[in-house]
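# sequence-free structure coming up:
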């Protein structure tokens, strides 16, 4: 520390002898000394205490000069700290982009710097704020939206939210267990698959940070860098599926929605099913939507018409009438186990394909 503060001591001695305050060049030297102290890992407290201790050997102590030199030392130290933080944040953003896009350039080595051991199994949780457009993970089709992007203030708010949530998770689970970042307009949390409680903690902080209407999508546990990419895409797609299906739950697990990608994998078959089973509903008075909503309520209520009526806000008699209307138009009844499965699959397919708003070929 003495070699860093040699110029500081000379300035104080000169000020004591002449009464002259340090000039711009001398204060710049102090700022450079403060920055070097920060780069070497010295604490700001140790820096200031060393500067004050040196001042005690100068008589009379030139307090105005001391005030300026110490202020310059601290300014240089703080500027170096801010610069290091900006560089760290830039490196973090680059690493997250590379990790979630599967770019493998020195990925494992860089991951260790941020506390991740990519040979393990990881789960990715994705959080989207209320009112944001649906975001589809790259490589899975669909249109990309933006939860935070498109406005500098919102983007800055997202980074601040990510830092606060990560600080809270690190305080509980340690720096080698979680990574929180902003990606594609959403908050992304990467945590070990064995640390299942981390997902619940992340969701808790999301609930506190976001207005009602937020969603969290949880990918499945996968191993290695490629597994992180897969889990991220699963989490993002779970949110998209929740929107398309009108699901009410704010937290959606990819493991609970595996049937839907299977349905979409053979689009021609699901389009044929929707057209064959549900197209007669287009002839219903008032359109097909009330009948589709009734079927969804019946399926969600395990066939209980009274519970379905409460969900819909109509009378039980209205539900009975609508189900009879569906049976007459389509030839299918949810009271029959085989026909119920066909109807439910067709209704799910209709929601996935946004039918009838988007007519099928």
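Okay, I see it. Bear in mind the structure is a predicted one, so any value in this text is a computation, not a measurement.
# alpha carbons only for contacts and neighbour counts from here, please
OK.
# all strands for the stretch 51-200 of the chain, in order.
Secondary structure of the stretch 51-200 of the chain, counting by DSSP state E, counting those that start in this stretch: strands at 121-128, 179-183, 186-192.
# Can you get me a residue count around residue 12?
For residue 12, the count of nearby residues is 28 (other CA atoms under 10 Å).
# To clarify, my last question referred to residue 282.
Residue 282: 14 surrounding residues under other CA under 10 Å.
# check contacts around it.
If you count contacts by CA atoms under 8 Å, 6 or more residues apart in numbering, residue 282 has them with residue 288.
# If we use 10 Å, what do you get?
If a contact means CA atoms under 10 Å, 6 or more residues apart in numbering, then residue 282 has 288-289, 291, 329, 356 as its contacts.
# among those, which two are most distant?
329 and 356 (16.1 Å; CA to CA).
# And the contacts of residue 282, which is closest to residue 124?
Closest to residue 124, out of all of the contacts of residue 282 and judged by CA to CA, is residue 356, at 33.7 Å.
# where do the helices sit along the stretch 101-250 of the chain?
In the stretch 101-250 of the chain, the helices defined using DSSP state H, counting those that start in this stretch lie at 107-113, 152-173, 197-209, 224-245.
# most neighbours per residue, which of the ones you listed?
Comparing those by mean neighbour count (mean count of other CA atoms under 10 Å), helix 224-245 comes out on top with a mean of 24.
# Helix or strand next in line after it, which one?
Counting by DSSP states H and E, the element after helix 224-245 in chain order, helix or strand, is strand 251-253.
# which residues touch the residue positioned nearest the centre of the chain?
What sits nearest the mean C-alpha location of the chain, by CA atoms, centre = their mean, is residue 187, with 1.2 Å. Neighbouring residues of residue 187 by CA under 10 Å, 6+ apart: 125-129, 147-148, 158-159, 161-162, 165, 180-181, 202, 206, 216.
# hold the first one in mind and look at this next one:
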């Protein structure tokens, strides 16, 4: 590799077509098999850095000037080959009928390894911060390639970012420029996705994150989406501040078990648990609660008294409300985990 690099450098620095072809061949093969290009780019960059380091390590006195010129040439050449690999990969994916270059870029960005050349090829300039959105698509256990492509096209036309599929979620990485409000950006994204005819199953989890933290941010946004469903939040978008209790419960198994134990006495009386849920859903309005349950007010009063008798907790006092709301959330999380 050292000898080949020197030979090319001495030939005037222009990469012959056969050299570029041999470099890009692996990228094309990966694309045709549906494999990722990330490991190849990592290996290429590490290998080239090793070559440069070995030159400097073995340099003799008086060779520094030549090494500076060689290092600059190597740096430019690495970018040229990386760009060639990236473009060949994207072209092969399109020829194979796979997804758009934007999905490829999104996929790489999730691994924190998108490079400037690939970003330029996909006509997206990476920014420092992104609004990350994770949402499930109605009637699709996993977002299909067609759904991701439709979202990508809609977002591209409106310059709102990139879409990709991560697990069961359709994810959008929306770049935040300057002092843009992240939530306003998210609202725009949701509107565009809906107008593209993509039916969404419930609210979207949202997180704001630096480009280097996108992988973790996507997972957190997906977790927020799941917890928002458990909490029964009906809004289009949900941030971490709206599911603080659920986040705490989901991350502490012992805390969750203690909370669930508070309503264990009610498991044999499902009408009482339903009464609690409805009461809190109706913001403690007993008239609306009784109407929703289709029972008389005195029946509702009897049920609330029975709940206190069985659990020792008053469901309409401040501490009781807090305890039961958290206990119901913990119970629902347990049920989700059992599915």
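Structure received. In this text the structure is predicted, and so the values were computed from the model without any measurement.
# so what number do they get for TM-score?
Overlay of the two chains. TM-score (TM-score structural alignment, normalised by the length of the second structure): 0.61; 243 aligned residues with a CA RMSD of 3.2 Å.
# which one of the strands of the stretch 51-200 of the first structure lies closest to residue 238 of the first structure?
Nearest to residue 238 of the first structure, of the strands of the stretch 51-200 of the first structure and by CA to CA, is strand 121-128 at 9.2 Å.
# chain center to that closest one, what's the gap?
Distance of strand 121-128 of the first structure from the chain centroid (CA atoms, centre = their mean, to the nearest Å) equals 8 Å.
# now swap in stretch 149-160 of the second structure and tell me
Centroid displacement of stretch 149-160 of the second structure relative to its chain, using CA atoms, centre = their mean, is 17 Å.
# who touches that stretch?
Contacts for stretch 149-160 of the second structure (CA under 10 Å, 6+ apart): 98-103, 123-124, 144-148, 161-164, 170-176, 185-186, 188-190, 192-198.
# Alignment lookup: residue 297 of the second structure to the first structure.
Using TM-score structural alignment, the partner of residue 297 of the second structure in the first structure is residue 316.
# can you pull the contacts of its match?
Residue 316 of the first structure touches 304-310, 322, counting by CA under 10 Å, 6+ apart.
# Show me how to select, in ChimeraX, the buried members of the residues you listed.
Filtering the contacts of residue 316 of the first structure down to the buried ones (16 or more other CA atoms under 10 Å) takes a single ChimeraX command:
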select :305,306,307,308,309,322
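# Among the contacts of residue 316 of the first structure, name the ones in helices.
In helices, defined here by DSSP state H, the members of the contacts of residue 316 of the first structure are 305-310, 322.
# which one of these is nearest residue 241 of the first structure?
If you rank those by distance to residue 241 of the first structure using CA to CA, residue 308 comes first, at 22.4 Å.
# Quick check: that closest one touching residue 294?
Yes - if you go by CA atoms under 10 Å, residue 308 of the first structure and residue 294 touch, sitting 7.3 Å apart.
# sorry, back to before: of the contacts of residue 187 of the first structure, which stay in contact in the second structure?
Here is what carries over to the second structure from those, by both residues aligned by TM-score structural alignment, their matches' CA atoms under 10 Å: 125-129, 147-148, 158-159, 162, 180-181.
# For residue 74 of the first structure, state which of these is nearest.
Nearest to residue 74 of the first structure among these is residue 159, at 26.4 Å by CA to CA.
# Give me the spatial nearest neighbour of that closest one, chain neighbours excluded.
Nearest residue to residue 159 of the first structure in three dimensions, chain neighbours excluded: residue 182, at 6.5 Å (CA to CA, 6 or more residues apart in numbering).
# and the one you found, what pairs with it in the second structure?
Mapped onto the second structure by TM-score structural alignment, residue 182 of the first structure lines up with residue 165.
# tell me the contacts of its match?
103, 106-107, 134-136, 142-145, 147-148, 171-172.
# If you rank these by neighbours, which is first?
Using other CA under 10 Å as the neighbour criterion, residue 134 leads those with 32 neighbours.
# Would you confirm that it contacts residue 169?
Yes - with contact defined as CA under 10 Å, residue 134 of the second structure reaches residue 169; the gap is 5.8 Å.
# okay, and the common contacts of the two?
Residues touching both residue 134 of the second structure and residue 169 (CA under 10 Å, 6+ apart): 204, 218-219, 221-222, 225.
# Quick one, which of the helices of the stretch 101-250 of the first structure gets closest to residue 85 of the first structure.
helix 152-173 (12.1 Å).
# relative to strand 186-192, how tilted is the closest one?
For helix 152-173 of the first structure against strand 186-192, the angle by axes from the mean of the first three to the mean of the last three CA atoms, to 10 degrees is 20 degrees.
# That's all I had, so thanks and see you.
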